[in-house]
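Colleague: my questions concern the predicted model and sequence given below.
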Amino acid sequence: NLMMDELARAYAARAAGRPPLWAAPAAPFHAFARRQAARGPDPRALDHWLDALRDAPQPCPIRRPDAPPLHRDPDAADGAANDAGGAWCEIALEPHVSDGLYALSKACAASLFNTVYAAISVALQRLAGLDALTVGTSASGRTDPDYFDTIGYFTTVTAHCLRAPGHLTPRAMIGTVRDMINGSLPHCEIPIDLVEERLSDGTAAPGAHMFEVFIQIHARNALNGALEGPEGPVRFRQVDPDKTDSVLGLQFEVVEDVIGGKRGLRMMMSYRHAHYSAEDVAELVAAVTRTCTAFAREGAADRPLDALLS
């Protein structure tokens, strides 16, 4: 979003025949990286993650307990199950569902991400019959105010363990997610691979994460909009890439779009072929859509999950 704001400002200036003027040069990203590396990991922050995730369940594909075994090619080489080959699909939410999730977020004093995160987690746990689910997510990593306006790859990865027993309500789930994520933000500089290495006593396989599911949000997506010029606006739209692989087992990218003044939500779900069949994908889409729709209903906030999703 920062890059698109600067592009719009620069385009308007160039279209008017003058160079863009900036208040001050941006602090270089690599200077932040060097400062962070010199400081080293905070042992107290590492302890936070070790305590929070010590009893987290091992990752596994999110499938119905009675789902048939996944088909394996008998001629495939060893390790083919770890291949990153995959695909993606879009989960489009109806406008009234998007509006309901926004209203629920406001009622629960939470962000939209907190609400959608909770709904997806509930859907996956109930589909797979899980008592708990470890979810990876991204954190901004912008912990130094001097670098808030710097364009660079600050994003880091964190993980949280969430439980969704049937007696809890959406309000309770959303509050748990909100407090869990907010409480972990001061510790988000710790690399996830360092946490995983310590929790596994160094036995974790390279590239193997402690979570199967990853959820992130592209809030107020700036890749749909218009550049203002002397001959009127030049409108642009995001073109979603066609993904043919998935580094993670199951990834949800929640996109918050505003197009033509209308606000909407959609989810891009990426998955590994080695972890999910076509039937699994259809069930995942149905479960997430059903749970988001239920969360968005009027009066849903304080109904137990068992009653809401029965």
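Modeller: Nice, thanks for sending it over.
Colleague: switch to C-alpha atoms for all contacts and neighbour counts from now on
Modeller: OK.
Colleague: chain neighbours aside, what residue packs nearest to Phe32?
Modeller: Spatially, and ignoring its direct neighbours in sequence, Phe32 is nearest to Tyr147 (7.2 Å; CA to CA, 6 or more residues apart in numbering).
Colleague: and the residue nearest the centre of the chain, how far from Leu104?
Modeller: Within the chain, the residue whose C-alpha comes closest to the C-alpha centroid is Gln216; the distance, by CA atoms, centre = their mean, is 1.2 Å. Distance from Gln216 to Leu104, counting by CA to CA, to the nearest Å: 19 Å.
Colleague: how far off centre is stretch 194-201?
Modeller: The chain centre lies 22 Å from the centre of stretch 194-201; the measure is CA atoms, centre = their mean, to the nearest Å.
Colleague: ugh, typo on my part, it should be stretch 100-113
Modeller: Between the centre of stretch 100-113 and the centre of its host chain there is 17 Å, according to CA atoms, centre = their mean.
Colleague: secondary structure element holding Thr203?
Modeller: Counting by DSSP states H and E, no helix or strand carries Thr203.
Colleague: and what of Arg235?
Modeller: Element membership of Arg235, judged by DSSP H and E, is strand 234-236.
Colleague: tell me which helix or strand comes right after that strand.
Modeller: Next along the chain after strand 234-236, taking DSSP H and E as the criterion, comes strand 250-259.
Colleague: contact partners of that following strand?
Modeller: Contact with strand 250-259 is made by 212-222, 224-225, 263-272, as judged by CA atoms under 8 Å, 6 or more residues apart in numbering.
Colleague: so which residues make contact with stretch 203-212?
Modeller: Identification of contacts with stretch 203-212 by CA under 8 Å, 6+ apart yields 58-62, 134-136, 159, 193, 196-197, 248-250.
Colleague: what subset of the residues you listed is buried?
Modeller: 59, 61-62, 134-136, 159, 193, 196-197, 248-250 (16 or more other CA atoms under 10 Å).
Colleague: need the strands for the stretch 101-250 of the chain, in chain order.
Modeller: Taking DSSP state E, counting those that start in this stretch to define them, one finds strands in the stretch 101-250 of the chain at 133-139, 156-162, 213-218, 225-227, 234-236, 250-259.
Colleague: buried sites along the third one?
Modeller: Of the residues in strand 213-218, those scored as buried under the neighbour-count criterion (16+ other CA under 10 Å) are Val213, Phe214, Ile215, Gln216, Ile217.
Colleague: out of these, who's nearest Gln36?
Modeller: The closest of these to Gln36 turns out to be Gln216 (CA to CA; 23.8 Å).
Colleague: put this next to the previous one:
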Amino acid sequence: MSDTNTATAPSLANEREEYIWMQQLQEPEQVKYQLAAWLLNPYPDSAILHKSIHSLLATYTELNTRYEFTEDGDLYKYPDTDWTTCVQNEQAAQGQVTALLSTLAQQHWQPEITPPFLATVISTENSVILALRLHPILEEQFTLDGLIKEIHTSYINYSGSEHQLELTPVDLSSLNPAPAKKTQHTNVAALASIILTEFRSTLAEPNMTLDDDFFDFGGHSLLATRVIGNLQNNHGIKLNFNDFFKSPSARALANIAQQEQPVASVTQIQPEQQAPLTLAQDFLWQAYSAFDFSPVYNLPFAIEFQQPVNEEALQQAFNDLIIRHVGLRTLFKTSHQQTLQYTVPITELKQHQWFWPSSDSKDATLATEAAYKFDLTRELPLRIRLLKAHNGNTVLSFLVHHMVIDEWSLNTIMADLNIAYAARLQGKAPVWPNSVPSIHEFARMQQQNGINQQHLDYWCKRLQGAVKGLTLNSTVATASQNTAPQIEWLEIKFDSAFHRNISAFAKKHHASIFSVFYTAIATVLQKEGNLTEIVIGTSASGRTDPNYFDTVGYFTTMVAHRIRFNPQQPFTSLLADTSKQINESIEYADIPINHIQQALGIPDNQGLMFDVYIHIHTNNALNGQLNTPQGAIPYRQILPERNESMFGLHFEIMENQINNQHSLSMIITYQAHRYPTAVVERIAREVKQLLSKLAAQTSAQSGSQ
């Protein structure tokens, strides 16, 4: 038998390999390594043992195979000639062997770079253990018992028949014990250290100290959500958003944090290719259906690259994203008044067109792409098209349907695109930092758990009897249902000095920039309509389970806040009340607005209870850069035209950071047939004047100190 492998040409994977490979990507928790271990007696000759393992690998090249999905939609397997990648040697104390074997069993398989078979020789102070690990993708061809017999036979042949080697199976039944309970950290210093570690990880700021302000290092409400969720999920440390804004350093938070025993999260994983809609998706689908499946729920993102990009590598990178994030390859089908979502298998992706290079986009524009009407029953819910701008730069049109993505997801996608593009430029598949559960898993879990009644009661208690909609002194009667709404929009820009000063004002009053803008808008509307109260809608991430922080999907919920006005109340007092209401409601934001309105007795045909919607785009992911081995490629967002709106007045606060410079702007989209342009322009002007006054006061106070 030869001791040298001969290179074998790549070949197509069979159907079972494709199935296991796809399941590994979609539901890695379902795909477990087979592991067995044997105590070797007497102490074996190390060189002969390794030669015996090498002989096995030379005979069965499938054990050292890599799998890669090509841009043509085919799964290929590539035998590797370096047998040493399938063998590792470990030194361990006798008491550490079980932990080492458990680690081997739980490691994540990466098909492009990890062989499906591994032999680990573990040497302790008085014994040698041989562990064999086999991935299920090869379980029809091999068994661990068969493989160890081959190694044993080769060892006897190489060492001589007079040399015996006894194999005693190691009991591995204790490798999957119940999760150990986390240690209770009643010591404030220990709590502060845990919180600081989470700050550093979330913000990618390894030099943060215990007294550094979370928001001074780029923190914002979405990142605070991630920190709070991870602390609760991993350490049992309970914080709320009001705590965060009042005490935004690790040391200060440790003094007010409550710690409970963390509860292990159990997700029921099911391998089916279909799933129900999430509660948020169900609400969106109802609204989408009411608009006759028009492009109203298209999300037409667009960016312009400031330097040349490799279009082929970009297509491969997006293909990697579609494979990684199941939501991006989902179809929706309704039968018997129930809508389900279906996964498009990776092997069928080549049947769908979703990418157009610039050479195929000569007659296309961002406007024509934005107006495209998806057929979500048969098309992937995204369209990637490259265009050429007049200056020669490449423009990326990224059209995606709202059913499969929210703003949180967009940040995830752009971060993953950066990883994938850099890898594809080097001819490699991306190596992801983690595996992510799918939106389909979340939907099944949510269906199993049902509506959280305590959270629903929270909203009903606060919104019962609230005044619906918005009536201003100049409001025009609603147009006929048959009349197409007249949508207009305008933009207000602020300079960098304003951002610095309004941030200082917000920080001084333990509020966010969003809360300051929100309160300013509410104040101006109160004056415009002489209001006693108003219900304002806004967006919440809907991600109350930290396990799904990196999942691409539509989790976002609309929440409604009831703002009551007191004519004698100063702005700072209203700001405090508003901030408290917004922050404390985040914990209950998993309930879609349609369920809340049904519980309040509001008929579906009356529409939403609010006509004003305010939300913020923080650290917009569409302004950034692709990091490549040759240097960074900056890209900038191209704002879409606003020609659809389901709200009478829609305020979008845009907070960007470009080249370390912060900027703020606000876009107001409005139904001009109900709110005349002159009125909206006056509202915009007064909001800007109020905010500028607050910023100027802060600037003057800081200048006098």
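Modeller: Right, received. Where do you want to start? Small disclaimer: the values here were computed from a predicted structure and weren't measured.
Colleague: returning to that earlier point: could you dump the buried ones among the contacts of stretch 203-212 of the first structure to a markdown table with distance to Pro43 of the first structure?
Modeller: Supplementary listing: those in a markdown table, determined by distance: CA to CA, whole Å:
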| residue | distance to Pro43 of the first structure |
| --- | --- |
| Pro59 | 26 |
| Pro61 | 32 |
| Ile62 | 33 |
| Thr134 | 22 |
| Val135 | 23 |
| Gly136 | 21 |
| Ala159 | 17 |
| Asp193 | 15 |
| Glu196 | 15 |
| Glu197 | 14 |
| Leu248 | 28 |
| Gly249 | 30 |
| Leu250 | 30 |
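Colleague: got a list of what the counterpart of Asp146 of the first structure in the second structure touches?
Modeller: Residue-level alignment of Asp146 of the first structure against the second structure, with TM-score structural alignment as criterion, gives Asn547. Applying CA under 8 Å, 6+ apart to Asn547 of the second structure gives the contacts Pro437.
Colleague: and if you look at Gln526 of the second structure?
Modeller: For Gln526 of the second structure, the contact set (CA under 8 Å, 6+ apart) comprises Thr532, Glu533, Ile534, Phe565.
Colleague: whereabouts in the first structure does stretch 506-522 of the second structure align?
Modeller: So stretch 506-522 of the second structure sits over residues 105-121 in the first structure, by TM-score structural alignment.
Colleague: which residues does that stretch contact?
Modeller: 101-102, 104, 133, 135, 162, 164, 170-171, 173-175, 177-178, 215-217, 288, 291-292, 295, 301.
Colleague: try 6 Å
Modeller: Applying CA atoms under 6 Å, 6 or more residues apart in numbering, the contact partners of stretch 105-121 of the first structure are Ile174, Val177, Arg178, Val288, Cys292.
Colleague: does Ala84 of the first structure touch Leu248 like I think?
Modeller: No - with the criterion set as CA atoms under 6 Å, Ala84 of the first structure and Leu248 do not qualify as a contacting pair; they are 7.8 Å apart.
Colleague: ok so, going back, redo the strands of the stretch 101-250 of the first structure as a markdown table? Include distance to Arg14 of the first structure.
Modeller: Rendered in a markdown table, the data for the strands of the stretch 101-250 of the first structure read as follows (distance: least, CA to CA, whole Å):
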| stretch | distance to Arg14 of the first structure |
| --- | --- |
| strand 133-139 | 34 |
| strand 156-162 | 35 |
| strand 213-218 | 29 |
| strand 225-227 | 11 |
| strand 234-236 | 14 |
| strand 250-259 | 25 |
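Colleague: which among those strands is found nearest to Arg18 of the first structure?
Modeller: Of these, the one closest to Arg18 of the first structure (CA to CA) turns out to be strand 225-227, at 15.9 Å.
Colleague: mind checking how far the closest one is from the chain centre?
Modeller: So, by CA atoms, centre = their mean, the centroid of strand 225-227 of the first structure is 26 Å from its chain's centroid.
Colleague: that one aligns to what range in the second structure?
Modeller: Mapped onto the second structure using TM-score structural alignment, strand 225-227 of the first structure covers residues 624-626.
Colleague: compared with the first structure, how much does the matching stretch deviate?
Modeller: Superposed on the first structure, stretch 624-626 of the second structure shows a mean distance of 1.2 Å to its aligned residues (mean CA distance after the TM-score superposition for the first structure).
Colleague: ok, and what's touching that stretch?
Modeller: Judged by CA under 6 Å, 6+ apart, the contacts made with stretch 624-626 of the second structure from elsewhere in the structure are Asn418, Ala632, Ile633, Pro634, Tyr635.
Colleague: recalculate using a threshold of 8 Å.
Modeller: Contacting residues not belonging to stretch 624-626 of the second structure are listed as Asn418, Tyr421, Ala422, Ala632, Ile633, Pro634, Tyr635, Arg636, Ile658 [CA under 8 Å, 6+ apart].
Colleague: switch the residues you listed over to TSV; also include distance to Tyr67 of the second structure and neighbour count.
Modeller: As requested, the contacts of stretch 624-626 of the second structure are exported to TSV (distance: CA to CA, whole Å; neighbours: other CA atoms under 10 Å):
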residue	distance to Tyr67 of the second structure	neighbour count
Asn418	22	18
Tyr421	19	28
Ala422	20	21
Ala632	30	13
Ile633	30	15
Pro634	33	18
Tyr635	33	22
Arg636	36	18
Ile658	39	15
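Colleague: what's the closest of the residues you listed to Ser435 of the second structure?
Modeller: Lowest distance from Ser435 of the second structure to the contacts of stretch 624-626 of the second structure (CA to CA) belongs to Asn418, with 16.6 Å.
Colleague: one step back: report the buried members of the contacts of strand 250-259 of the first structure.
Modeller: Applying a neighbour-count criterion of 16+ other CA under 10 Å, the buried members of the contacts of strand 250-259 of the first structure are 212-217, 221-222, 224-225, 264-272.
Colleague: which one of the contacts of stretch 203-212 of the first structure sits closest to Leu70 of the first structure?
Modeller: For the contacts of stretch 203-212 of the first structure, the minimum distance to Leu70 of the first structure (CA to CA) is 10.5 Å, reached by Pro61.
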